[in-house]
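Q: predicted coordinates and the sequence they were generated for:
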Amino acid sequence: MEYRRLGSTGLKLSALSYGAWVTFGRQVGRSDARELIALAYDHGVNFFDNAETYNAGDAERLMGDVIADLRLPRDAYCVSSKVYFGATADPRPTQKGLSRKHVFDACHQALQRLRVDYLDLYFCHRPDPDTPVLETVWAMDTLVRQGKVLYWGTSEWPAERIDEAHRVAREHGLVPPSMEQPQYNLLHRDRVEREYVPLYADHGMGTTIWSPLASGRLTGKYNDGVPADSRLGHPDYAWLRDQLLGDEAASKKIRALAAVADDLGIPMARMALAWCLKNPNVSTVILGASKTHQLEENLMALDAVPLLDDAVMARIEAAL
């Protein structure tokens, strides 16, 4: 495993990490979750990603129970939560958003569900148009000073909003955000490669990227339909299936990328993950495999990075 600093912080995260979005508590039950987390940890993964809204809090409960069962040493792994959407299907006004009230309540609830005394990483899951940025920054600063959060960041915030968070933190002597969690993959690039570029140099922001395989599209397994046992084959994810598989232009790109991977002699998923790892501004790539054989394959992506030389990267650009 390779370890990378989280932006300009001193925290070193495994270049490949593991997350619970749309899997834990639905596709993945307790037994499978235990095998997956144990496998990831045994391969050097030290960051496990979660959020209050994932399966209405059940993903955090499951992850917390499994990590406790495995007796992983607390000083050897990092765990995250995210706040904004709430942990209920129909949240009341104080059960969502980035007000000081909800940021505090959601943090304490995540600590209980994950069975830890502090969160290593805590993300503002989306920008909140109804809450002043200063209020959210102050709430996060308080949690850091209380020792309940070590590093806080944002997820899918526009760059100007992140700039504002840094500005108010500087003006008021508060702890600024250290990282952003954006979607980043071969089909979704602009925010990480263009919009956020000034943030890396100006603020030392790290990135913990999600959906590096575009919810499985970049594995190639959906090129000829939707397998019944796949994520997009699950009835709860019909919205995701319709969103992803209706893009014919993307399908054409995926078939062209598959040809590049075939010439390299590696699965397309491994190439897609290695491509994400090539970006020096990516602190960690969050894997979301729901089966151990998938996770084992994904964890081999680091070995594929040297294969992506300038000529191969040029072929990938041409395919896109």
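A: Done, it's in.
Q: C-alpha only now, for contacts and for neighbours.
A: Will do.
Q: tell me where the stretch 101-250 of the chain has helices.
A: 133-145, 159-172, 190, 197-203, 238-245, 248-264 (DSSP state H, counting those that start in this stretch).
Q: can I get those helices in a markdown table with mean neighbour count?
A: Listed next are those as a markdown table, based on neighbours: other Cα atoms under 10 Å:
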| stretch | mean neighbour count |
| --- | --- |
| helix 133-145 | 20 |
| helix 159-172 | 16 |
| helix 190 | 13 |
| helix 197-203 | 14 |
| helix 238-245 | 14 |
| helix 248-264 | 16 |
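Q: next up, a structure to set beside the first:
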Amino acid sequence: MARLGRSDIDVFPLVLGGNTFGWTSDEENSHRVLDAFVAGGGNFIDTADSYTSDVPGNSGGESETIIGRWLAARGNRDSVVIGTKVSQHPRFKGLAATTVTAALEASLVRLGVDHVDVYYAHFDDAKTPLAETAGAFDALHKAGKIRVVALSNYSGPRIREWLDIARREGFEPPAVVQPDYNLVTRQRYEREIAPVLAEEGIAAVPYFALASGFLTGKYRRVGGFRKAEPYLAVIGAFLTGKNRRDRQAFGEAVRRVVASRYFTEAGLAVVQAVEDIAAARGVEMSTVAIAWLRTRPGVVAPIASARTVEQLPALLAAAEFDLTADETAALDEVSARVK
């Protein structure tokens, strides 16, 4: 277990992402994944009030509802850490104080709990004064409705600004930051965010740990993204209602298009390095990629999602898999070339 920043919360060094719940994983399969994650030692589950409002037929909060029903069925609320987010739900856009408060109340109902352990400002809201948002989070913390204030997708300067406001006003400061960080997305985190976290003792809980599946090598093996049109066509058919029966095909198409930004010569060199180490050590590529992320400054627990139970063992293995110094150096060197 690892301590979550300055908080008193101990977490397994891998977070289960709940973004597939209610999208490519139905409720039954989602519960199976949650059961297997906990059975494997996991205890930190990440979701958001907006998951998955962008999927036609959904309204937002589906992931929270599925997790809430699982918590109620298993009676294990006290043994798991729940993190959720505010600012992107269709009914609760932005981070005005009244929005933050109302959104949390709705999340608590869907989750069936009286408090959230880690509450994230999901995306920065330039239209709302940062002091107003920080004050709203502080009020929820003082009311016992959230244990930890957290930020997601915030720049280094804006994290500093929030911290300055918290010191000046006596607000509870952020203890967790959730950045986009992996072997092919290093520069922004390492340049502007990691130094702030190091100075302040803030924990990093990175998302896109596998770069939307790119670091598993599976897309390269089927030809990469040189022809995106077929996947865009699948997405278009789903969004326009021409074919909404196959959510898994839609989800796969979305992941391919998102991961296409990594499809460069430098990115493929990283994939090859990950595959070489995985083959030599007899583990999955996802295990190697997440293990590297665990070694980075400030990182406490990377986030990874599993659509099925079969995908979980390789992710859980990363929590205990240690790279050698030479392997780490090789990955550091090849991934530093990605711009």
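A: Good, I have the coordinates. It should be emphasised that the depicted structure is a prediction, and the values quoted were computed from it without experimental measurement.
Q: and of the helices of the stretch 101-250 of structure 1, who's closest to Cys276 of structure 1?
A: Each of those has some distance to Cys276 of structure 1 by Cα to Cα; the shortest is helix 190, at 13.2 Å.
Q: give the contact list for Glu132 of structure 2.
A: By Cα atoms under 8 Å, 6 or more residues apart in numbering, the residues touching Glu132 of structure 2 are 96-97.
Q: want to throw the helices of the stretch 101-250 of structure 1 into a markdown table with distance to Lys291 of structure 1?
A: As requested, those are exported to a markdown table (distance: least, Cα to Cα, whole Å):
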| stretch | distance to Lys291 of structure 1 |
| --- | --- |
| helix 133-145 | 35 |
| helix 159-172 | 35 |
| helix 190 | 30 |
| helix 197-203 | 34 |
| helix 238-245 | 19 |
| helix 248-264 | 22 |
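Q: who wins for proximity to Gly25 of structure 1 among those helices?
A: Comparing the helices of the stretch 101-250 of structure 1 by Cα to Cα, helix 238-245 comes nearest, at 17.2 Å.
Q: tell me the angle of that closest one relative to helix 248-264?
A: Angle of helix 238-245 of structure 1 versus helix 248-264, following axes from the mean of the first three to the mean of the last three Cα atoms, to 10 degrees, is 70 degrees.
Q: got the contact list for stretch 295-313 of structure 2?
A: By Cα under 8 Å, 6+ apart, stretch 295-313 of structure 2 touches 2-4, 11-21, 24-25, 29-30, 32-33, 36-37, 46, 194, 197-198, 202-210, 290, 293-294, 315.
Q: from the residues you listed, list the buried ones, please.
A: Among these, those buried by neighbour count (16 or more other Cα atoms under 10 Å) are 4, 11-21, 24-25, 29-30, 33, 36-37, 46, 194, 197, 202-210, 290, 293-294, 315.
Q: restricted to strands, list the contacts of stretch 295-313 of structure 2.
A: Applying DSSP state E to the contacts of stretch 295-313 of structure 2, the entries found in strands are 2-3, 11, 15-17, 46, 203-204.
Q: can you tell me which two in the residues you listed are farthest apart?
A: Arg3 and Gly17 (18.8 Å).
Q: looking at the helices of the stretch 101-250 of structure 1, which is nearest to Leu232 of structure 1?
A: Nearest to Leu232 of structure 1 among the helices of the stretch 101-250 of structure 1 is helix 238-245 (5.1 Å), distances taken as Cα to Cα.
Q: please tell me how far the aligned partner of Ile162 of structure 1 in structure 2 sits from Leu130 of structure 2.
A: Aligned counterpart of Ile162 of structure 1 in structure 2: Ile159 (TM-score structural alignment). Computed with Cα to Cα, to the nearest Å, the distance linking Ile159 of structure 2 and Leu130 of structure 2 is 10 Å.
Q: what do you get for Glu310 of structure 2?
A: Counting by Cα to Cα - Glu310 of structure 2 and Leu130 of structure 2 are separated by 42 Å.
Q: can you get me a residue count around Ala73 of structure 2?
A: Counted by other Cα atoms under 10 Å, the residues lying close to Ala73 of structure 2 total 10.
Q: counterpart of it in structure 1?
A: Looks like Ala73 of structure 2 aligns to Asp69 there (TM-score structural alignment).
Q: one step back: please convert the ones in strands among the contacts of stretch 295-313 of structure 2 to JSON lines, extending it with distance to Phe123 of structure 2.
A: Below are these laid out as JSON lines (distance: Cα to Cα, whole Å):
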{"residue": "Ala2", "distance to Phe123 of structure 2": "26"}
{"residue": "Arg3", "distance to Phe123 of structure 2": "24"}
{"residue": "Val11", "distance to Phe123 of structure 2": "24"}
{"residue": "Val15", "distance to Phe123 of structure 2": "20"}
{"residue": "Leu16", "distance to Phe123 of structure 2": "20"}
{"residue": "Gly17", "distance to Phe123 of structure 2": "17"}
{"residue": "Asp46", "distance to Phe123 of structure 2": "15"}
{"residue": "Ala203", "distance to Phe123 of structure 2": "18"}
{"residue": "Ala204", "distance to Phe123 of structure 2": "16"}
